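**Student:** Have a look at this fold, sequence not included:
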């Protein structure tokens, strides 16, 4: 038996307990002789005392809604930012802890996210091909992944 969630549009306010929404909105400064808007310092990157920032490229298989899942994970030693390399939306699943009901969000074109260190989240879930993302996260010698499987799956429905 599956439990259901309704995906909501991703907003900074709704996502604030889990991290930051990365988008080109709000205050900016003009740079490059006035030809570029810099939306400054949008993420609170945290790589712990023994890690460093790294940029990786992820290519994930697209999924469709409704989407069933039973796995969430977290990275206790570092934040993790997902920056789509296309204008396609993706599904974001987050939870305060494995015993709490998860929440689901669908990004708007041009939105990325930065997950706070230790935030429980679903796997990368693009909704269209290609599922290309730049990912900024912790690189280090110690393990930085914990997984949790739900005893019953959740199903995310379209907004």
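**Tutor:** Nice, I can see it. Computed from a prediction, not measured in an experiment: that's the story for all the values here.

**Student:** contacts, neighbours, all on C-alpha from now
**Tutor:** Fine.

**Student:** The spatially most central residue of the chain: which element?
**Tutor:** Central residue of the chain (C-alpha atoms, centre = their mean): residue 113, 4.6 Å from the mean position. Here residue 113, judged by DSSP states H and E, is contained in strand 112-115.

**Student:** For my notes, confirm residue 14 occurs in a helix.
**Tutor:** Yes - per DSSP: H, G, I helix; E, B strand; the rest coil, residue 14 lies within a helix segment.

**Student:** And it, how close does it get to residue 52?
**Tutor:** Relative to residue 52, residue 14 is positioned 29 Å away (C-alpha to C-alpha, to the nearest Å).

**Student:** about what we covered before: would you confirm that the residue nearest to the centre of the chain contacts residue 21?
**Tutor:** Yes - with contact defined as C-alpha atoms under 8 Å, residue 113 reaches residue 21; the gap is 4.6 Å.

**Student:** Comparison target below:
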């Protein structure tokens, strides 16, 4: 049996809204677009953490068998040097486990970032075309564990025809 295929959609703020925000530069020179409200939810006793990662590229189609979430804090990815990248999100079922049958995936340009709401199941940083670097901002620390990883039945992220 072939793994289910999930088509990569173009960036869509409305479709992504239940999972977080697309971080888009303002169209008007001299203007600012604020996303600070996405970072207000955080664990007591935590502190902001900013790091830069280095991600090796994958090729389409992308095979996915693992996802993660951060139940208590938002996580923001800002491309520093990325050609294109893949974002996949999914809601939780009634028991808080991932619901892969409801997964959405997006093909993102390197000029747009994303911010995941707390508790959103998502694919780890996945770049295409060449190695990439993201600045990642989130809260860490406090009494609650905030990294959850799950293995899921394999699925394949594919480009739309």
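**Tutor:** Received the coordinates, thanks. All values derive from a computational prediction rather than experimental measurement.

**Student:** List the contacts of the residue nearest to the centre of the first structure.
**Tutor:** 19-22, 81-83 (C-alpha atoms under 8 Å, 6 or more residues apart in numbering).

**Student:** measure stretch 79-87 of the second structure end to end?
**Tutor:** 12 Å.

**Student:** Contacts for that stretch, please.
**Tutor:** Contacts of stretch 79-87 of the second structure (C-alpha under 8 Å, 6+ apart): 8, 105-113, 122-123, 125-135.

**Student:** returning to that earlier point: return the closest of the contacts of residue 113 of the first structure with respect to residue 42 of the first structure.
**Tutor:** Distance to residue 42 of the first structure, by C-alpha to C-alpha, is smallest for residue 22 among the contacts of residue 113 of the first structure, at 6.1 Å.

**Student:** What does the closest one correspond to in the second structure?
**Tutor:** Counting by TM-score structural alignment, residue 22 of the first structure lines up with residue 23 in the second structure.

**Student:** How much space separates its match from residue 131 of the second structure?
**Tutor:** 21 Å.

**Student:** counterpart of residue 61 of the second structure in the first structure?
**Tutor:** Aligned partner of residue 61 of the second structure by TM-score structural alignment: residue 66.

**Student:** That match and residue 59 of the first structure, how far apart?
**Tutor:** Relative to residue 59 of the first structure, and taking C-alpha to C-alpha, residue 66 of the first structure is found at 21 Å.

**Student:** same thing with residue 94 of the first structure?
**Tutor:** For residue 94 of the first structure, the distance to residue 59 of the first structure - C-alpha to C-alpha - is 20 Å.

**Student:** quick one: which of these two has more around it?
**Tutor:** It is residue 94, of residue 94 of the first structure and residue 59, that has more neighbours when counted by other C-alpha atoms under 10 Å, with 25 against 14.

**Student:** Tell me the secondary structure of the more buried one, please.
**Tutor:** Classified using three-state DSSP, residue 94 of the first structure is strand.

**Student:** Which residue, other than its chain neighbours, is closest to it?
**Tutor:** Nearest non-adjacent residue to residue 94 of the first structure, counting by C-alpha to C-alpha, 6 or more residues apart in numbering: residue 121, 4.2 Å away.
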